[in-house]
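Novice: The amino acid sequence is not available; the structure is as follows:
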């Protein structure tokens, strides 16, 4: 049995005709973070590509309006870096809060949930350059999670510390107890 790197496998998959749209979107996402500065990258996220229009979620309507004024120059910068053409950019706040993993400026305190393992603010905003970087980022996240784990006194499984503080045992044991009572 021959083993192939993830990078080679992804390239084989993305080269197939039915994956063309996803390949273009992936390429545009990487390009977007190279074209815009760090401040804009924190407040925007490419969400889809449809009919040569890149749709970008923004953190607020003021960001959408500001970037809409820069639309033409951004299109030129993007088209210089990719092998296909983007005709337009559409900025809106609509899908910004549907995926909070990249939103670093949240005002709510979601870290207070008992099952929270690591804060979203410690995640890397920019997409990885290659599979090795993605794997290394994943390893770093797992190491950070391990530091926050404690052992459940009931089942001896590692779990987030917040679960023990809230229920006295892990969420799995809590679920078993509540389902047994019903």
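Specialist: Thanks, I have the structure now. What you are looking at is a predicted structure, and each value in this text was computed from that prediction instead of being measured. Residues are numbered from 1 along each chain as shown.
Novice: contacts and neighbour counts: CA atoms only from here.
Specialist: Fine.
Novice: Let's verify residue 116: helix, strand, or coil?
Specialist: coil (DSSP: H, G, I helix; E, B strand; the rest coil).
Novice: Tell me how far the nearest residue to it once chain neighbours are set aside lies from residue 143.
Specialist: Counting by CA to CA, 6 or more residues apart in numbering, residue 160 is the residue found nearest to residue 116 once chain neighbours are left out, at 6.9 Å. In this view, residue 160 and residue 143 are 13 Å apart by CA to CA, to the nearest Å.
Novice: what about residue 49, how many neighbours?
Specialist: Neighbours of residue 49 under the rule other CA atoms under 10 Å: 20.
Novice: Just to be sure, it is in a strand?
Specialist: Yes - looking at residue 49 with three-state DSSP, it is inside a strand.
Novice: Settle this for me: it is touching residue 27, isn't it.
Specialist: No - counting by CA atoms under 8 Å, residue 49 stays clear of residue 27, with 10.7 Å between them.
Novice: Let me see the ranges of the strands in this structure.
Specialist: 44-50, 53-58, 88-92, 149-151, 158-160 (DSSP state E).
Novice: next, the one to line up against it:
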């Protein structure tokens, strides 16, 4: 029980440090770089940073000793910084994809697609399903 509580306290401290980093990320990395990367987590005194571009990743790897010194200026002492490629970090150049828009335009949506008859079970199905799988969702699920 005591070990669980100690682990929880440590993870809470790491989360507090990560929050502090996020608040000051632009100051630490500069405006352009702050938009291309973000701190993901701190674990065992190792900061994991996600970068959306190989060139920015290389620049961070080359200068991570300076970044580590800057971070220690905020009272956060790290043993290591790991930099990973992560394409999910939003970039200003990319159009942001809205989940609602994706769902509205999904091939299985009836309102955007004509209904056709499945050749296997003779049930009505959206045309998008038939064109995608050659059968309706129910027939597809039976075989997968």
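Specialist: Received the coordinates, thanks. Nothing here was measured: the structure is a model prediction, and the numbers come from that model.
Novice: Give me the TM-score for this pair.
Specialist: In this superposition the chains share a TM-score of 0.56, using TM-score structural alignment, normalised by the length of the second structure; 106 aligned residues with a CA RMSD of 3.3 Å.
Novice: Assess the claim that the residue nearest to residue 116 of the first structure and residue 144 are in contact.
Specialist: No - contact criterion CA under 8 Å: residue 160 of the first structure and residue 144 do not qualify, at 11.5 Å.
Novice: who has more neighbours, those two?
Specialist: residue 160 (23 against 15).
Novice: Could you measure from the more buried one over to residue 138 of the first structure?
Specialist: Going from residue 160 of the first structure to residue 138 of the first structure by CA to CA gives 18 Å.
Novice: and if you look at residue 82 of the first structure?
Specialist: 28 Å.
Novice: Identify the residue of the second structure aligned to residue 90 of the first structure.
Specialist: Counting by TM-score structural alignment, residue 90 of the first structure lines up with residue 82 in the second structure.
Novice: Name all residues that make contact with that match.
Specialist: The contact partners of residue 82 of the second structure, by CA atoms under 8 Å, 6 or more residues apart in numbering, come to 46-49.
Novice: gap between residue 77 of the second structure and residue 47 of the second structure?
Specialist: Residue 77 of the second structure sits at a distance of 10 Å from residue 47 of the second structure (criterion: CA to CA).
Novice: More neighbours: which of these two?
Specialist: More crowded of residue 77 of the second structure and residue 47, by other CA under 10 Å: residue 47, with 22 against 16.
Novice: Aligned to the more buried one, what sits in the first structure?
Specialist: Under TM-score structural alignment, residue 47 of the second structure pairs with residue 54 in the first structure.
Novice: Does its match touch residue 31 like I think?
Specialist: No - if you go by CA under 8 Å, residue 54 of the first structure and residue 31 don't touch, sitting 11.6 Å apart.
Novice: got the contact list for residue 90 of the second structure?
Specialist: Contacts of residue 90 of the second structure by CA under 8 Å, 6+ apart are 35-36, 52, 96.
Novice: remind me, longest helix of the second structure?
Specialist: Ranked by residue count under DSSP state H, the longest helix found in the second structure is helix 2-23.
Novice: Over to the first structure?
Specialist: The first structure, longest helix under DSSP H: helix 131-148.
Novice: what range in the second structure does that helix sit on?
Specialist: Using TM-score structural alignment, helix 131-148 of the first structure pairs with nothing in the second structure.
Novice: again, but for stretch 31-40 of the first structure
Specialist: Stretch 31-40 of the first structure lines up with residues 24-33 of the second structure when matched by TM-score structural alignment.
Novice: And that stretch, what's buried?
Specialist: Under the neighbour-count criterion of 16 or more other CA atoms under 10 Å, stretch 24-33 of the second structure has 25, 28-29, 33 buried.
Novice: Could you do stretch 74-84 of the first structure as well?
Specialist: For stretch 74-84 of the first structure, the neighbour count (16+ other CA under 10 Å) marks 74-75, 77-79 as buried.
Novice: if I line the two up, what does residue 128 of the second structure land on in the first structure?
Specialist: In the first structure, no position corresponding to residue 128 of the second structure is assigned, as judged by TM-score structural alignment.
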